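>>> Sequence plus the predicted model coming up.
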Amino acid sequence: MMAGVSGRWLRVLVASGLSLLLLPLGLALNPDMGSSSAGLLWLLGTSLGLFPLTFRFLLAAGGLLALFTGVVLFTPLTAFLVRGLVVRDVPQKADLIVVLGGGMHCGAGELEASSLARLEKGLELWRAGYAPRLTLSDTVGEIFGSAGCPSLGRVALERVRALYGEAGPEVVLLPKMRTTRTEALAVAKLVRDRGYRRVLLVTTPTHSRRAVAAFRKLGLEVWSVPSSEPRFDMALPTPADRLQALTPIVREYLGLLKYRLQGWL
């Protein structure tokens, strides 16, 4: 009896440690995971140690995830998958620079690094004379998980006005933006209504294939001019860079699948 109880607690202890070790991979796949969700996953993993069958399942899953992590960190597969997501065109003279929405730090009311990189690239193209105007996405707070989150586009517009004042570019806010699809639909309407022709599309590199395909599906004449990648080195020289790249790889390939099934590509 005592041996059975001791064995059970040993399994629980091992399951708890293994769950903790796997949490960084879960956070890499979903960086928006909150502490409560991470804690629930740890508790779930720990509970699998209560019974021999579920404990064996946890060990098998842990082994597969360890193999997957090794492939991601130490083989060329990650670089191959990242290259498949990037569309980079030579910029052309255009009517409009479309700066797609990225992320927001809702608590601080500040642009997240991907949004800053996209805005910086859009302004760089404007300063170089490629187009006289740009669009920003006037987002709804719910897409960032908080109804009170400021609009990404309006925060970005304040930044543009602080930098350039009245001498800055003409800015068009696309209202109530939630997804790349809604941004593409709004830009297509804007192009039709104003008689524009050519669009320069700015987003982060790993988002560019899905974004440019969604815009071209609507008949837009689009050139993809990605920003820099703020989260990792695009050359992927280190295992840490390859681990950071895992999040956009999973998100974008799933996004491509979803958009194809919806007929949006």
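Alright, I've got the coordinates. Numbers count the residues shown, from 1 in each chain.

>>> contacts and neighbour counts: CA atoms only from here.
Will do.

>>> how about the strands in the stretch 151-265 of the chain?
170-177, 198-202, 221-224 (DSSP state E, counting those that start in this stretch).

>>> take the one below as the second:
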Amino acid sequence: MSMTIPAILMRHTSKWLPFIDRRDKCPADECLTKTRLAFLVRIGTYRLGCFAVIALVIGCGLALRKDASEFLLYRLTYVRHLPESASTHNDVVYVLGGTPDSLKAKFQTASKLVQDGRAARMLVLSQQALMAFSPALGRNLTADEWVVENFSAFGIPADAIEFVAFEKGFFGTWSEAKGLSRFVRERGYRRLILVTSPFHSRRVWESFSRAIEQPDTGLFLYLADESAYLRHLLPEYVKLLLYRALLF
């Protein structure tokens, strides 16, 4: 004897649907509706459970990421500000490198030091690179021209900026520190003020404080107003550990 589709569904689903009794003499359409509702309830519950698990994983990940960023930034940051004594013409600011946006933040910090009378001149690493296109010149600016243009936006004239060049090495910050140490000794600068990113400051300080050859040269460090993300902090922490293991 042939059976209708609703009857077949009711027969096979009554085993796991508690509210359907095989002895019930409900109409076929009503039984099919109950089957569909039960199926939708099960699917909805499953999806809600999945969303809850995903939300929990994302929340824990964000919390751990924030804690890791705060820990690494604390370990990577170092500051040493100038005392209140007056500056002289032998006090200079050295701006460490970075991306264009990072450099602009450093320029702002360095410019304030000069404008507040804490230093007389800027020292910037000279680089052979091309920067943004200049409509006024009809060509791309060189890296040094770009530096002068951006410092002028903060009120620093070109004659207050001096470009320096060093021999590059495998350990960039360490090579920079050694080169600047020789430059400072030759010029007889009394105080050297470093300006760098917060997450780079610990490695900068440990490199420059060991490289400065003149014991009477005061070394100070200021931080630019820059954001630091985990993608910046992790590589920098690895570099710091390598410097400590191989150089210091």
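Yes, it's here. Quick caveat: nothing in here was measured; it's all calculated off a predicted structure.

>>> Now tabulate the strands of the stretch 151-265 of structure 1 in JSON lines and tack on mean neighbour count and distance to Lys189 of structure 1.
What follows is the strands of the stretch 151-265 of structure 1, written out as JSON lines (neighbours: other Cα atoms under 10 Å; distance: least, Cα to Cα, whole Å):
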{"stretch": "strand 170-177", "mean neighbour count": "18", "distance to Lys189 of structure 1": "10"}
{"stretch": "strand 198-202", "mean neighbour count": "25", "distance to Lys189 of structure 1": "13"}
{"stretch": "strand 221-224", "mean neighbour count": "22", "distance to Lys189 of structure 1": "13"}
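
>>> Tabulate those strands in TSV, adding columns for distance to Arg251 of structure 1.
Shown next, in TSV, are the strands of the stretch 151-265 of structure 1 (distance: least, Cα to Cα, whole Å):
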stretch	distance to Arg251 of structure 1
strand 170-177	19
strand 198-202	18
strand 221-224	19
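
>>> Select, out of those strands, the one closest to Pro52 of structure 1.
Among the strands of the stretch 151-265 of structure 1, the nearest to Pro52 of structure 1 by Cα to Cα is strand 170-177 (49.0 Å).

>>> Where in structure 1 does stretch 178-186 of structure 2 fall?
Residues 185-193 of structure 1 are where stretch 178-186 of structure 2 lands when matched by TM-score structural alignment.

>>> picking up where we left off before, select, out of the strands of the stretch 151-265 of structure 1, the one closest to Lys93 of structure 1.
With respect to Lys93 of structure 1, and counting by Cα to Cα, the nearest of those is strand 198-202 at 7.8 Å.

>>> helices or strands up against that closest one?
If you count contacts as 3 or more Cα pairs under 8 Å, 6 or more residues apart in numbering; DSSP states H and E, strand 198-202 of structure 1 packs onto strand 96-99, helix 113-127, strand 221-224.

>>> Can you say which of the strands of the stretch 151-265 of structure 1 is nearest to Glu124 of structure 1?
For Glu124 of structure 1, the closest of these is strand 198-202, at 10.8 Å, according to Cα to Cα.

>>> mean per-residue distance, the closest one to structure 2?
By mean Cα distance after the TM-score superposition for structure 1, the fitted strand 198-202 of structure 1 averages 0.8 Å away from its aligned residues in structure 2.

>>> rewinding a little: please identify the buried residues of the match of stretch 178-186 of structure 2?
Leu185, Ala186, Val187, Ala188, Leu190, Val191 (16 or more other Cα atoms under 10 Å).

>>> quick one: which of the residues you listed is nearest to Asp95 of structure 1?
Nearest member of those to Asp95 of structure 1, counting by Cα to Cα, is Val191, at 8.9 Å.

>>> Let me see the contact set for the closest one.
Arg197 (Cα atoms under 8 Å, 6 or more residues apart in numbering).

>>> Just give me the match in structure 1 for Arg80 of structure 2.
By TM-score structural alignment, Arg80 of structure 2 lines up with Asp89.
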